[in-house]
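Student: Need the 3D shape of this:
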Amino acid sequence: MAPSTSTDAPFGRMLTAMVTPFLPDGGVDYDGAARLATHLVDERRHDGLVVNGTTGESPTTSDDEKSTLLRAVIEAVGDRAVIVAGAGTNHTEHTLKLARQAEAAGAHGLLVVTPYYNKPPQEGLLRHFTAVADATGLPNMLYDIPGRAGVPIQNDTLMKLAEHPRIIAVKDAKGDLFGASRVMAETDLVWYSGDDVLNLPWLSVGAAGFVSVVGHVVGTELHEMIDAYRAGEHGRALEIHRRLLPVVTAIMTRTQGAIAVKAALNLLGLPGGGPLRAPLVEATAEFAVHLREDLTIGGVKVPEATIPEVAR
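Tutor: Next up, the predicted model:
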């Protein structure tokens, strides 16, 4: 059973799309994933986690690895955090398989990305998302990210999809605040910021919370931003937003997200900071130097022992 959540935030408010830790030999580090999940939930105020998302390098993990990873995270924190399984692919039948596999593993919900690369028309998106929602009893969060998928989920399509009882939320990395405001006003869909650079603006138009990447290192601060905004302390929320700008800049704008996050976890001495799977590559020493500087400016304490030699 999923942890208790409110109807206006069915997946919780502060979630992070978690990286997938790997061992030096290339295998998935399931113990490391459990430790990282525990840290995020118990130490960084996460209401939920997305497992097997793009930041979790889902394009390069097998179906069996996805299932085992999901079970490891659920066993570690599933009694006190909402665990959302990334199930989206650009092949509808494969997506249905992953959705059913996630339900069998005990996931509390599904994150379903727009089919990428093959650029389906809106009718294709409508049929795809409906088929996935029909395949399980789990609530679905659609992931609208045209920068990677190649096509947006248009607002009229979202309104049609909102009629499905299990399509209940959107992770937005499209950035159309006005269009989303229209959809939120006319449907019951719940919005989550899927782009850390717009977290605070999304709250201002009615988003319930975040599905973050920088939450790996500043989850507590992001939760404080949400709490402050919801309490009417908008000046406090703005102060947190501005203080975290260097962290967001470092992790979200200078290289691929999983690369940057694993480098940050490495600097902080936290689980998950190990290797990446090709075609992704580890961060350069030069990037790590700038990352440390930006994290420090943003108020993140980097242990001296983890600072690369080139930065000393």
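
Student: okay, CA-based contacts and neighbour counts for the rest of this
Tutor: Fine.

Student: Just the element for residue 103, please.
Tutor: helix 92-105 (DSSP states H and E).

Student: Any buried residues in that helix, and which?
Tutor: 92, 95, 96, 98, 99, 100, 101, 102, 103, 105 (16 or more other Cα atoms under 10 Å).

Student: Just the closest of the residues you listed to residue 119, please.
Tutor: residue 92 (13.0 Å; Cα to Cα).

Student: Show me what the helix holding residue 103 is in contact with.
Tutor: Residues outside helix 92-105 that contact it (Cα atoms under 8 Å, 6 or more residues apart in numbering): 63, 67, 70-71, 85, 87-89, 109-110, 128, 131-132, 135-138.

Student: cutoff 6 Å now
Tutor: 71, 87, 88, 89, 132 (Cα atoms under 6 Å, 6 or more residues apart in numbering).

Student: so how far is the helix or strand just after it from its chain's centroid?
Tutor: Following helix 92-105 in sequence order, the next helix or strand is strand 109-113 (DSSP H and E). Distance of strand 109-113 from its chain centroid, counting by Cα atoms, centre = their mean, to the nearest Å, is 10 Å.

Student: And the next helix or strand past strand 109-113?
Tutor: Moving toward the C-terminus from strand 109-113, the next helix or strand (DSSP H and E) is helix 122-135.

Student: And the next helix or strand past that next one?
Tutor: Next element after helix 122-135 (DSSP H and E): strand 140-144.

Student: Report all helices and strands that that next one contacts.
Tutor: If you count contacts as 3 or more Cα pairs under 6 Å, 6 or more residues apart in numbering; DSSP states H and E, strand 140-144 packs onto strand 109-113, strand 167-172.

Student: Would you format those as a markdown table with mean neighbour count and distance to residue 201 included?
Tutor: Listed next are these as a markdown table, based on neighbours: other Cα atoms under 10 Å; distance: least, Cα to Cα, whole Å:
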| stretch | mean neighbour count | distance to residue 201 |
| --- | --- | --- |
| strand 109-113 | 26 | 22 |
| strand 167-172 | 24 | 12 |
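
Student: Please generate a structure for the following sequence too, so the two can be compared:
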Amino acid sequence: MSIFSGIWIPLITPFQAGAIDHRALAALVGRYREAGVAGFAALGTTGEPAAMSDEEQDAAIATILRAAEGLPVIVGVPGNQTVAVRERVLRVGELPINGVMITAPYYIRPSQAGIVDYFSTMAEASAKPIVIYDIPYRTGVRMELETLLTLAAHPRIQAIKDCAGSLETTLALILDGRLKVLTGNDDAMFASMCMGGAGAIAATAHLRTERFVEMHRALARGDLEQGRTIYHELAPLLRALVSEPNPAPVKAALAAEGRIANELRSPMTRASDALTRELAALLAA
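Tutor: Next up, the predicted model:
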């Protein structure tokens, strides 16, 4: 049975006085583990890896793996230099992780044939399963359905974090059945799971985690009424958490709960004062 289902947390990286707060990171992982999440995505965009050195990234992975206590962990490996990304895939593949999450090469905007070649190269190099991270508004290139279906034929490419914003493509991938579809657009998770999607890699699930887990379980067993009730309950918080650039709202909310310092690395900035007040009110309700 595939591990790529349920609610996964794309972990933020807590900072304190400019350094990674490993104690806070481990505490977050422990909390989400107890809440029943299916796994963790380390060093996705929510984790601010672009603002971290390789040494800091490795240290964060080590902390997450220790705190996860056997729950699946996948690691983000973005980039646009094929040789460098392949080397990183090989390196993280030596760790006791459960998969590698890879975006299309950003900024370059390769052809669809180039995308197929790129992911095929990574899949051949990787000792661990590949999760395609399809997020065209960050990479600048859209992965067409035909491209995704071609890549689905590779045995090591097993899932997709679907952030493309196309219900038509999402449904086609679900019906095809070879890739487990985990939505990454949090406001689309309910629709995706109702169509048969496997779950979500959801930044918003850093908050009210148990309810996100309960929603997925309800929908997975076909209890649409309960799933919808939970989604409606979560909707105001979810909307607020995606209203400004990620991960600033999530960090503001976690800081309001006293779990982390409200600190990001430049060029990211903290959530606005108005949103911070709104989040505090929603969490107190």
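
Student: Tell me the counterpart of residue 159 of the first structure in the second structure.
Tutor: Taking TM-score structural alignment, residue 159 of the first structure has residue 149 as its aligned residue in the second structure.

Student: Pull the number of nearby residues for its match.
Tutor: 16 (other Cα atoms under 10 Å).

Student: Likewise for residue 279 of the second structure?
Tutor: Neighbour tally, residue 279 of the second structure, other Cα under 10 Å: 24.

Student: Could you report the distance from it to residue 249 of the second structure?
Tutor: 8 Å (Cα to Cα, to the nearest Å).

Student: can you pull out the helices in the second structure?
Tutor: Here the second structure has its helices, by DSSP state H, at 22-34, 54-68, 82-92, 112-125, 136-139, 145-151, 167-176, 189-195, 209-220, 224-241, 248-256, 273-284.

Student: which residues of the first structure does the fourth one align to?
Tutor: The one in question is helix 112-125 of the second structure. Counting by TM-score structural alignment, helix 112-125 of the second structure corresponds to 122-135 in the first structure.

Student: Report the distance from the matching stretch to the chain centre.
Tutor: Chain-centre distance of stretch 122-135 of the first structure: 21 Å, with Cα atoms, centre = their mean.

Student: ok, residues contacting that stretch?
Tutor: In contact with stretch 122-135 of the first structure (Cα under 6 Å, 6+ apart) are residues 96, 166.

Student: Next, the mean deviation of that stretch compared to the second structure.
Tutor: By mean Cα distance after the TM-score superposition for the first structure, the fitted stretch 122-135 of the first structure averages 1.0 Å away from its aligned residues in the second structure.

Student: Relative to residue 151 of the first structure, how far out is the residue nearest the centre of the first structure?
Tutor: Nearest to the mean C-alpha position of the first structure, by Cα atoms, centre = their mean, lies residue 17 at 2.6 Å. Distance, residue 17 of the first structure to residue 151 of the first structure, by Cα to Cα: 21 Å.

Student: And for residue 171 of the first structure?
Tutor: In terms of Cα to Cα, residue 171 of the first structure sits 15 Å off from residue 151 of the first structure.

Student: Could you tell me where the helix holding residue 103 of the first structure falls in the second structure?
Tutor: Under TM-score structural alignment, helix 92-105 of the first structure corresponds to residues 82-95 of the second structure.

Student: so how far is the matching stretch from its chain's centroid?
Tutor: The gap between where stretch 82-95 of the second structure is centred and where its chain is centred comes out at 19 Å by Cα atoms, centre = their mean.

Student: Now do the same for residue 198 of the second structure: its match in the first structure.
Tutor: Match for residue 198 of the second structure (TM-score structural alignment): residue 208.

Student: how close does the helix holding residue 103 of the first structure sit to the second structure?
Tutor: Counting by mean Cα distance after the TM-score superposition for the first structure, helix 92-105 of the first structure comes out at 2.0 Å.

Student: okay, now the aligned partner of residue 150 of the first structure in the second structure: neighbour count?
Tutor: Residue pairing (TM-score structural alignment): residue 150 of the first structure is matched to residue 140 of the second structure. The tally of other residues near residue 140 of the second structure (other Cα under 10 Å) stands at 15.

Student: and residue 21 of the second structure, how many residues sit next to it?
Tutor: Considering only other Cα under 10 Å, residue 21 of the second structure is surrounded by 16 other residues.

Student: From residue 259 of the first structure, how far off is the counterpart of it in the first structure?
Tutor: With TM-score structural alignment as the criterion, residue 21 of the second structure lines up with residue 29 in the first structure. Residue 29 of the first structure is 17 Å from residue 259 of the first structure, where distance means Cα to Cα.

Student: so how far is stretch 76-84 of the first structure from its chain's centroid?
Tutor: Worked out by Cα atoms, centre = their mean, stretch 76-84 of the first structure lies 14 Å from the chain centre.

Student: mind checking the end-to-end distance for that stretch?
Tutor: By Cα to Cα, one end of stretch 76-84 of the first structure lies 14 Å from the other end.

Student: try stretch 102-117 of the second structure
Tutor: 13 Å.

Student: which of the residues in that stretch are buried?
Tutor: For stretch 102-117 of the second structure, by 16+ other Cα under 10 Å, it's 102, 103, 104, 105, 106, 109, 110, 112, 115, 116.

Student: excluding its backbone neighbours, what's nearest the fourth one?
Tutor: The shortest distance from residue 105 of the second structure to any non-neighbouring residue, by Cα to Cα, 6 or more residues apart in numbering, is to residue 80 (4.2 Å).

Student: And the second one, by the same measure?
Tutor: Of all residues beyond its chain neighbours, the one nearest residue 103 of the second structure is residue 133 (4.6 Å), with distances taken as Cα to Cα, 6+ apart.

Student: Translate residue 16 of the first structure into the numbering of the second structure.
Tutor: Checking TM-score structural alignment: residue 16 of the first structure goes with residue 9.

Student: what residues are up against its match?
Tutor: Counting by Cα under 6 Å, 6+ apart, residue 9 of the second structure has contacts 40, 41, 201, 202.

Student: try it again with 8 Å
Tutor: 32, 37, 39, 40, 41, 201, 202, 203, 205, 206.

Student: same thing with residue 223 of the first structure?
Tutor: So residue 223 of the first structure contacts 13, 14, 45, 46 (Cα under 8 Å, 6+ apart).

Student: The residues you listed in strands, which ones?
Tutor: The strands, defined by DSSP state E, take in residue 14 from the contacts of residue 223 of the first structure.

Student: Tell me which of the contacts of residue 223 of the first structure persist in the second structure.
Tutor: Comparing the contacts of residue 223 of the first structure with the second structure on both residues aligned by TM-score structural alignment, their matches' Cα atoms under 8 Å, the contacts found in both are 13, 14, 45, 46.

Student: Export these as JSON lines, with columns for neighbour count.
Tutor: Compiled in JSON lines, those are given as follows (neighbours: other Cα atoms under 10 Å):
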{"residue": "13", "neighbour count": "22"}
{"residue": "14", "neighbour count": "28"}
{"residue": "45", "neighbour count": "20"}
{"residue": "46", "neighbour count": "26"}
